[in-house]
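Engineer: here is my input; please provide its structure:
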Amino acid sequence: MEIAPTAREEGPATPEHTGAAELAQAAAGPAIQELGLLLRAAARLDRAMDAAMRAECGLSHTMFEVLLMLARAHGGGTSQRDLAEGLTLTSGGTTRLVDRMEQAGLVRRTPSPADRRITLVQATDRGADAFRRATEVHAAIVERMFLQPVAPADRPHLLAALRAIVDNPQP
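Structural biologist: Okay, the predicted model is just below:
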């Protein structure tokens, strides 16, 4: 005597199964895979950079980025708003970060000579020294994790592609 198969064994797919298959197919799309690869690479670099800078310099990677932006300002200072935009942090997150950096003696806040409504953030001597040490750590991580895995002949293409993404005017 044969037992007839249940609907679940051979019948039509259940809505849950169909939905899961559609989701898996959508997740396998090239655009999602490729962007995911870029984001995973960036996250891996960021984690390595953060761990090394904390261990060797006492700075988080985000603090290093603030000091980098301040170094590029050639001592003139940068507003917290510009820091927030450059770091993609909220204004509150930037304020808390600058507060911690100020308490650590890495930065100071000064009124803008051009507009008294604006407060500028400037690196202190201690912050500048920490930045100099951190640039060595940064360079070593970039060399080991970003440059070495890519063939020298491929680096210009990689950098051009990254520049095209960063400079793309599309919102």
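Engineer: C-alpha from now on. contacts and neighbour counts both.
Structural biologist: OK.
Engineer: top helix in the chain by residue count?
Structural biologist: In terms of residue count, the longest helix belonging to the chain (DSSP state H) is helix 30-57.
Engineer: what packs against that one?
Structural biologist: Using 3 or more CA pairs under 8 Å, 6 or more residues apart in numbering; DSSP states H and E, the elements in contact with helix 30-57 are helix 61-72, helix 125-141.
Engineer: please identify the most buried of those helices.
Structural biologist: Ranked by average neighbour count under the criterion mean count of other CA atoms under 10 Å, the helices and strands packed on helix 30-57 are headed by helix 61-72 at a mean of 20.
Engineer: elements contacting that helix?
Structural biologist: By 3+ CA pairs under 8 Å, 6+ apart, helix 61-72 packs against helix 30-57, helix 80-87, strand 119-123, helix 125-141.
Engineer: next, the second sequence, to be compared with the first:
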Amino acid sequence: MNAAPRRDDQAARAAGSGLVRDFGLLIKAATLIEQRIDTALRAECGISHTMFEVFIRLCRRPGEGVTQRRLADDLTLTSGGVTRLIDRMEEAGLVRRAPSPEDRRSVLVEPTRQGRAVFLRAAAVHADVVERYFVAPLDREDYTRLTASLQGIHEALRETDPS
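Structural biologist: Modelled structure (predicted):
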């Protein structure tokens, strides 16, 4: 008997497993929502979803600048990628770079007044998209269970972080 058809059957079963399907649904849903958010932010605020994520980190603690290194780590971007992103945001007048008072080698990134205004508009757009595509499709109990489950997964992953 030829082993190749048996391996093909095993591979087909593995590809069609419930775990593969269920995780695929999570990734597809998250990707589609992220694309909707990005499209809405670009159309209504002139920024990308990644720029919005930068603003979240910059605006979380008013008056505290954030290093580009920290942004790169938080956003899982390369050093060069975050530099190019901050360059574009700075050219658009949304952020400014300032020397760190604690470390002369570091540069802090801070939102400008215009950047904070754009972020506030973007936060409302983001909330509308999240409400429409993440919250509204579920009844309240299912939404509460989903977010509690996602929190549990997040905590479990943090506890077992291999780094």
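Engineer: sorry, back to before: need the helices and strands packed on helix 30-57 of structure 1 in CSV with distance to Ala24 of structure 1, can you?
Structural biologist: Below are the helices and strands packed on helix 30-57 of structure 1 laid out as CSV (distance: least, CA to CA, whole Å):
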stretch, distance to Ala24 of structure 1
helix 61-72, 35
helix 125-141, 35
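Engineer: measure the most centrally placed residue in structure 2 to Gly16 of structure 2 for me?
Structural biologist: Closest residue to the average C-alpha location of structure 2: Glu53 at 6.2 Å, with CA atoms, centre = their mean. Counting by CA to CA, to the nearest Å, the separation of Glu53 of structure 2 from Gly16 of structure 2 is 34 Å.
Engineer: ok, Ala127 of structure 2 next?
Structural biologist: With CA to CA as the criterion, Ala127 of structure 2 and Gly16 of structure 2 are 35 Å apart.
Engineer: swap in Gln35 of structure 2?
Structural biologist: Distance from Gln35 of structure 2 to Gly16 of structure 2, by CA to CA: 26 Å.
Engineer: neighbour-wise, which of these two wins?
Structural biologist: Applying other CA atoms under 10 Å to Gln35 of structure 2 and Gly16 shows that Gln35 carries more neighbours, namely 14 against 11.
Engineer: what is the equivalent residue in structure 1 for the more buried one?
Structural biologist: Mapped onto structure 1 by TM-score structural alignment, Gln35 of structure 2 lines up with Arg47.
Engineer: report the contact partners of its match.
Structural biologist: Going by CA atoms under 8 Å, 6 or more residues apart in numbering, Arg47 of structure 1 touches no other residue.
Engineer: roughly how far apart are it and Val66 of structure 1?
Structural biologist: 17 Å.
Engineer: one step back: got CSV for the helices and strands packed on helix 61-72 of structure 1, with distance to Val98 of structure 1 too?
Structural biologist: Formatted as CSV, the helices and strands packed on helix 61-72 of structure 1 follow (distance: least, CA to CA, whole Å):
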stretch, distance to Val98 of structure 1
helix 30-57, 17
helix 80-87, 8
strand 119-123, 8
helix 125-141, 12
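Engineer: out of the ones you listed, flag the one nearest Gly93 of structure 1.
Structural biologist: helix 80-87 (8.0 Å; CA to CA).
Engineer: in structure 2, what stretch matches the closest one?
Structural biologist: With TM-score structural alignment applied, helix 80-87 of structure 1 matches the range 68-75 in structure 2.
Engineer: which parts of the matching stretch are buried?
Structural biologist: Buried positions in stretch 68-75 of structure 2, judged by neighbour count with 16 or more other CA atoms under 10 Å: Gln68, Arg69, Leu71, Ala72.
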